[in-house]
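Asks: structure here, sequence nowhere to be found:
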């Protein structure tokens, strides 16, 4: 009986005769990499054709510089895809990996995924099993099958617990790792700490930790950071695949992006997709995209690369929403303009809350009296918060009344959050004024602080200060309410229009009172 050397033509389930045949013969005839042009592997990426490469079938061991062949990697001439010889023989084609089921052909990211599969636990176990069977005349006896099944059941039971702990931590945005990775250490992080906690009530997990923990490198325990990081990547990939599948079912979508620095001070582009399901509209965070710069062109390229990689048609984009930064909102060279060149139906809608914030900043900074007023409000907070004793005196005076508002720090980025600071000042005006008077007369205070308290107290006695507190509290309370309402997920277009119209009327007529 002859067997095809094209792995893609093998059946879904390899029978025992075929398995024994290929175990004895090896993978050389199935690799199809020596005299093949790889023409059937052609794949287009943004008008650029890419193919399978001969270099994929070898790798260099960095410490020694020696080159080795990947004898497990096979090329299918009929499909133009790569398959794993070892995994197919051991797990059959039903195993959930592109190298065993449908074949791998992502040539743009091939080196990364080939290396990832090569270093995976499942691939290594397949190689070991294949070698073991080959040394035992390729016979899979019932005893070995029972042993393999027992091992699979054991590790699957463990991994169920490990995955649940990882999901619990990630859902809450907590850090996994601590200062060390030793079981029993109080600084081993949330991941190992939670496993230790569960082990107190789970005999299986307790026995596993006692047997395998703190063994060091080279010992399989499935408790290391490597395993947790692999599972996070797998879970993240599955979630992203689910979102993209959901998106393609919905067809039409809108995008929202914004750049944000991470803890390593590297800027990343946050990508959010919005689309409509039968149950209603949804908003999904998809991925942080690496940014090479802040120009519209660089952000555009990052977006297009992502959509091309996941086969998402930009022609189905019906909306885009960003803040008012020039690189985003620019009419001719902004990100929104570049996307509209690609798809004229992708209407740009700026963030109304951000627009309102910019209007407030611009309006207040154009008035010297307003600048001086908010500087005074900030000075009050700085003066009291800089000393625990001064803060204690303020709290003591407020506790004697029914007032509950302490001085608040003003937000440097969200201008309308200044409402909290002004509202607190208006609500506790008399108490704050009294606390300043007491501090200005307190001989236990340093002279410079008594002088500062006297200066702030004198400012609070001025009519213009009282007027500006009342004026800005009235304006900011309405603007703050509008800004908050504009950010609600269930806000309708009609409600947003009425809110902005009422805001304009307040500014136009309300300030005349």
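Replies: All right, it came through fine. All figures in this text were calculated on a predicted structure; none of them were measured in a lab. Numbers count the residues shown, from 1 in each chain.
Asks: use CA for all of it now, contacts and neighbours both
Replies: Fine.
Asks: you'd agree residue 421 is up against residue 379?
Replies: No - at 11.3 Å, residue 421 does not count as touching residue 379 under the criterion of Cα atoms under 8 Å.
Asks: of those two, which one has the most company?
Replies: Higher neighbour count among residue 421 and residue 379: residue 421, with 23 against 15, using other Cα atoms under 10 Å.
Asks: who's in contact with the residue nearest to that one when sequence neighbours are not counted?
Replies: Closest residue in space to residue 421, ignoring its immediate chain neighbours: residue 408 at 4.6 Å, by Cα to Cα, 6 or more residues apart in numbering. Going by Cα atoms under 8 Å, 6 or more residues apart in numbering, residue 408 touches 381, 420-421, 424.
Asks: also this one, for the comparison:
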């Protein structure tokens, strides 16, 4: 069977597999595809000097690929492996324009088809229609495609393709065939190296050491861990390090990176397979790493087969700037590299930065131009924080209180000695309280405003003792003015009263804030929690979020014209009445607390197939995430992986390490 590539809307560079090991598997060739033939044909003459390229970001679109012979001879096989592991480019889920052929307007997948195997392995002169320009004669049917598939030139390239992906068929394999014992030993050594690397990836530890020579006392985590396994297991010691046959130790930095890359690719493949052809939402945010490189993290939110919303991290991309256009291009390239299209997006969730939410040139606007149903949701947790901070700053007493808290924190955190004094005072207080049975052991942390206020109240006697001790210490004369001012403010009625008041007010909103950090929250539950917080603050009764009426559900369905249209709208109206009567009579649906529980219950009872339009509308609502907690956790992991000692970690390796650790 022939493999055909195509061109579509997504024309960004892909991130193919490096695939540099001697034995690997390739995907089965895809079926016919189509592409955009609006571009001028590429110049097939090899450029001089050879093109500058990145094997991790080769152009994936069939119409943008450079000829294989234009790459350096020694790199051409690596380029072929990268393209084969990604497979032919075959866009789907597009709304394609029409082109007039004869007297009719016909609609095709952007006009052009390319032969994948001929692009990779064609040799000599001959027609390049299926390689460079693309085949566009759709009005004569598929006869030309079948004719090309049966041609001698194509069969020759197909034979080279099979020999390339299957070493047992290739001539060089028959010349240098490994014995069964060699393959067995190779697999054993690879297994132990893989186990060590998986452990280091899971623990976010570095792999290499500064000096990995035999004489070094510390050869790096990977070699030392392998050495530890060998020292504690005779079975392992037979095959690794100095006992490995020949020079095949499988411990070189290049081998390590290839194994890490394979782990990351398997992880990404599992996520993409679980997603399938379903629509999804994206969560994105940018962050500056330890080497001051701007990184864009991307997570996908989708509904799995059990009806549960899932959020998974698929990659981080280095961006030169944080303009909305650059971010859009980076997101598009990352999605295309995994075979996804922007037309599948049904929701966006970012923070409130202008480059993200701008109504004219913001990222959310650019993406909605590609997918009109990709509605933008501002991170609710971020909004809540902004509201509370703005209200606090608008009140003179609250502003003065938090200014004093900032000064208090600066005094306590300015030196290790101050920390030690507070710790000793606190330990003595806890010891006495435990002796009296007044307290149970617990954790104290200085973090958010609410936790800070809680710690100030719980540690008030200890903090007061430390401030007084610092004021009497002659070695802190430079800070006497600040310390004495803080002692007076700390003991004042105003400070204590505001602390207790903010403890109550922030406590009302704290439950909402913590709930918004959870992955499984949906928009209905979030709004209900907002009402609860408001009702507690205002001391008013509130029924929370009212159930959607049929008219509101019908209006909601109109927001997704590409998913629910025409007869499906009528079908939805008919299903709603039956659905409501059905679930009200089923006791298993009683006590459901949120939309996620409802979605899972529909799948468990097989009603998602009976009321398919109701379930589709429910899934579209669940795409609307209310917090970017998943993306924020990526940056926490990045701070642990790319440290000051590992500040030269490459973008590709950083991406692979993050994916394997987080997922």
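Replies: Thanks, I have the structure now. As the structure is a computational prediction, the values presented were derived from the model and not from experiment.
Asks: TM-score for these two?
Replies: TM-score of the superposed chains, computed with TM-score structural alignment, normalised by the length of structure 1, equals 0.69; 410 aligned residues with a Cα RMSD of 4.0 Å.
Asks: can you show me the strands along the stretch 251-400 of structure 1?
Replies: Counting by DSSP state E, counting those that start in this stretch, one finds strands in the stretch 251-400 of structure 1 at the ranges 253-261, 267-277, 280-290, 317-321, 347-348.
Asks: of these, which stretch is the most buried?
Replies: Compared across those, strand 317-321 shows the largest average neighbour count, a mean of 22 (mean count of other Cα atoms under 10 Å).
Asks: what range in structure 2 matches that one?
Replies: On structure 2, the counterpart of strand 317-321 of structure 1 by TM-score structural alignment is residues 345-349.
Asks: mean deviation (superposed) between that stretch and structure 1, please.
Replies: Its aligned residues in structure 1 lie a mean 1.3 Å from stretch 345-349 of structure 2 after superposition (mean Cα distance after the TM-score superposition for structure 1).
Asks: still on that earlier bit, in CSV: the contacts of residue 408 of structure 1, plus distance to residue 306 of structure 1.
Replies: Below are these laid out as CSV (distance: Cα to Cα, whole Å):
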residue, distance to residue 306 of structure 1
381, 46
420, 41
421, 43
424, 47
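Asks: pick out the most distant pair among these.
Replies: Farthest pair in these (Cα to Cα) is 381 and 420. Separation: 12.1 Å.
Asks: using TSV, please lay out the contacts of residue 408 of structure 1 together with distance to residue 367 of structure 1 and secondary structure.
Replies: Output for those, formatted as TSV (distance: Cα to Cα, whole Å; DSSP: H, G, I helix; E, B strand; the rest coil):
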residue	distance to residue 367 of structure 1	secondary structure
381	22	helix
420	21	helix
421	19	helix
424	23	helix
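Asks: now the helices for the stretch 451-600 of structure 2?
Replies: 460-472, 480-491, 493-515, 523-538, 550-557, 567-585, 595-604 (DSSP state H, counting those that start in this stretch).
Asks: surely residue 82 of structure 1 is in a strand?
Replies: Yes - under DSSP: H, G, I helix; E, B strand; the rest coil, residue 82 of structure 1 sits within a strand.
Asks: give the equivalent position in structure 2 for it.
Replies: Mapped onto structure 2 by TM-score structural alignment, residue 82 of structure 1 lines up with residue 120.
Asks: for residue 353 of structure 1, same thing?
Replies: Correspondence of residue 353 of structure 1 to structure 2, assessed by TM-score structural alignment: residue 381.
Asks: before we move on, the earlier item: what's the closest of the strands of the stretch 251-400 of structure 1 to residue 208 of structure 1?
Replies: Comparing the strands of the stretch 251-400 of structure 1 against residue 208 of structure 1 with Cα to Cα, the closest turns out to be strand 280-290 (35.3 Å).
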